[in-house]
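1. coords please:
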Amino acid sequence: MSKDRIYRSPAGLAGGVLLLALALWLGIDAVVAGEGRTPWTALAALLFLVPLIAAYTVRPAVFANDDRLRVRNPFRVIVLPWGQVASFRSGYSNEVFTEAGDKYQLWSIPVSLRGRKKAARQEARRASGGGRGRGGLLGGLGGGGARTDVAGAGAVVDGPVRAETDKVMDELKELAEARKPANTSQGEVTVRWAYEVLAPVAAGVVLLAVLLGTG
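-> This is a model prediction of the structure:
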């Protein structure tokens, strides 16, 4: 099996790390310096918030290789063999559709309307002779191994200027079209709930409810 190309959102990762650091700093301070029920309430809040923040910021990723697409969203992991991928759609979010008609959002590849407007302006300048547009690939099909993040380094483009996440969707479409007929790309779509995220979040909610209800 070929190595995965990994697509993630640098903005999501950076924001998640900052939020986690803030939550841990405030929570640990409350546990150490708090009195009465405060330490227990802080622990319950951390148990609830930390996995939730991580689920929406650090966890999301899309993994693609020659056989399948694996989508790790906040609360689910979806594995789609290329033979089961019908199409991709980019609107206000990026989505993948299966042959059965099911739709799954690609959380780690967010649509950037600002990026699209910027790309459109660059393309307009280039078309009017104002210079070559520049853009960066998020991931890519060559080179093998783990791919770069959504905001990769800039590179001179020969075709129309495209927003970074739109380039990623183009890459995934090309890979799906190329690998869809392969024998190793067949199989069933599988969906697994992320109990490693859901369990501590649920425990935190229950513990908070007990502490607040008996306070």
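
2. okay, CA-based contacts and neighbour counts for the rest of this
-> Fine.

3. pull the number of nearby residues for Arg125.
-> 14 (other CA atoms under 10 Å).

4. one more, so I can put them side by side:
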Amino acid sequence: MTTPEPPSQQPSEPAHADRVFRSSLGIAGGVILLVLAALLGGDSLFRGEGRVPWITLAGLVLVVPLIVAFTIRPAVFANDERLRIRNPFRTIVLPWGSVADLRAGYSSEVFTQDGDKYQLWAIPVSLRQRKRAARNAARASQDDPHGRSSVTADVTDTKARVAPTDQTVADLRELAERLGGRPEAQGAPQIRWAYEILAPAAAGLVLLVVLSVTG
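-> This is a model prediction of the structure:
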């Protein structure tokens, strides 16, 4: 366990821990795919003959990182200083001062002051949930045509009228507007490629190509 540095040497940390946004359905789907790959691939590795085990190994080295990249890896982390977006092949760090807007259309996106756009893979848009929220809002407006809140209405009823993705993007937009002017939230965007995903996937692809050429 790492020992904390003295206050004079320790780098400044966010005042609050990260709020993490991930897709539970994406993670569940990724786990299922990984289990299937392990079962099918393991059978071919241990029971296959000739070049089959090698082809299976190359396929697993290629496919497993891609499954992880598109299902388990995506996440969005937000604190008082910055928005960190972990997409399949890149990690983008955006200080709040560099964020111009966040929108949820057919996909969730963040726009920077420089005009760049990045998708939020961890916050997928569900048209079904959006339609359900629209029906709830329409039903509520029929119950009270003047738009007044009833005494028994609570926060849960209000949130039911907004799709979860739209609510999440609205919360992140509110953070950007509220924290974007802080000195600690200034700086340029930073982008890092996910070599831990790209390297093994590329190795598996190269191995597949070699096996197909030499076959």
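
5. tm score of chain vs chain?
-> The TM-score (TM-score structural alignment, normalised by the length of structure 1) is 0.86; 193 aligned residues with a CA RMSD of 1.6 Å.

6. contact partners for the closest residue to Val156 of structure 1 other than its chain neighbours?
-> Once flanking residues are discounted, Val156 of structure 1 sits nearest to Arg134: 4.8 Å by CA to CA, 6 or more residues apart in numbering. Residues in contact with Arg134 of structure 1 (CA atoms under 8 Å, 6 or more residues apart in numbering) are Gln122, Gly154, Ala155, Val156, Val157, Val161.

7. which ones among those residues map onto helices?
-> Assigned to helices by DSSP state H, the following of the contacts of Arg134 of structure 1 qualify: Gln122.

8. which members of the contacts of Arg134 of structure 1 are classed as buried?
-> The neighbour count (16 or more other CA atoms under 10 Å) marks Gln122, Val161 as buried among the contacts of Arg134 of structure 1.

9. redo the contacts of Arg134 of structure 1 as a markdown table? Include distance to Leu175 of structure 1.
-> Shown next, in a markdown table, are the contacts of Arg134 of structure 1 (distance: CA to CA, whole Å):
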| residue | distance to Leu175 of structure 1 |
| --- | --- |
| Gln122 | 27 |
| Gly154 | 22 |
| Ala155 | 21 |
| Val156 | 22 |
| Val157 | 19 |
| Val161 | 20 |
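
10. next, the residue nearest the centre of structure 2: secondary structure please.
-> Centroid check for structure 2 by CA atoms, centre = their mean gives Ala122 as the closest residue, at 2.2 Å. Following DSSP: H, G, I helix; E, B strand; the rest coil, Ala122 of structure 2 is assigned to coil.

11. repeat that for Ala11 of structure 1.
-> helix.

12. aligned partner of it in structure 2?
-> Aligning on TM-score structural alignment places Ala11 of structure 1 opposite Leu25 in structure 2.

13. what packs against whichever strand or helix holds Leu198 of structure 2?
-> Using DSSP states H and E, Leu198 of structure 2 maps to helix 195-213. Contact here means 3 or more CA pairs under 8 Å, 6 or more residues apart in numbering; DSSP states H and E; on that basis helix 195-213 of structure 2 packs against helix 52-67.

14. in three-state terms, label the residue with the largest distance to the centre of structure 1 for me.
-> Distance to the chain centre peaks in structure 1 at Gly36, reaching 39.9 Å (criterion: CA atoms, centre = their mean). Following three-state DSSP, Gly36 of structure 1 is assigned to coil.

15. that one matches what in structure 2?
-> Under the alignment (TM-score structural alignment), Gly36 of structure 1 pairs with Gly50 in structure 2.

16. now do the SS call for Asn18 of structure 1.
-> Small correction: residue 18 of structure 1 is Leu, not Asn. Under three-state DSSP, Leu18 of structure 1 falls in the helix class.

17. and it, how many neighbours?
-> Number of residues near Leu18 of structure 1 (other CA under 10 Å) recorded here: 12.

18. how close does it sit to Leu80 of structure 1?
-> Look at Leu18 of structure 1 and Leu80 of structure 1: by CA to CA, to the nearest Å, they are 32 Å apart.

19. what do you get for Phe97 of structure 1?
-> From Phe97 of structure 1 over to Leu80 of structure 1 (counting by CA to CA), the distance is 10 Å.

20. have a look at the two and say which one is more surrounded.
-> When Phe97 of structure 1 and Leu80 are compared on other CA under 10 Å, the one with more neighbours turns out to be Leu80, at 24 against 17.

21. mind checking how far the alignment partner in structure 2 of the more buried one is from Leu83 of structure 2?
-> Aligned by TM-score structural alignment, Leu80 of structure 1 pairs with Leu94 of structure 2. Between Leu94 of structure 2 and Leu83 of structure 2 the computed distance is 5 Å (CA to CA).
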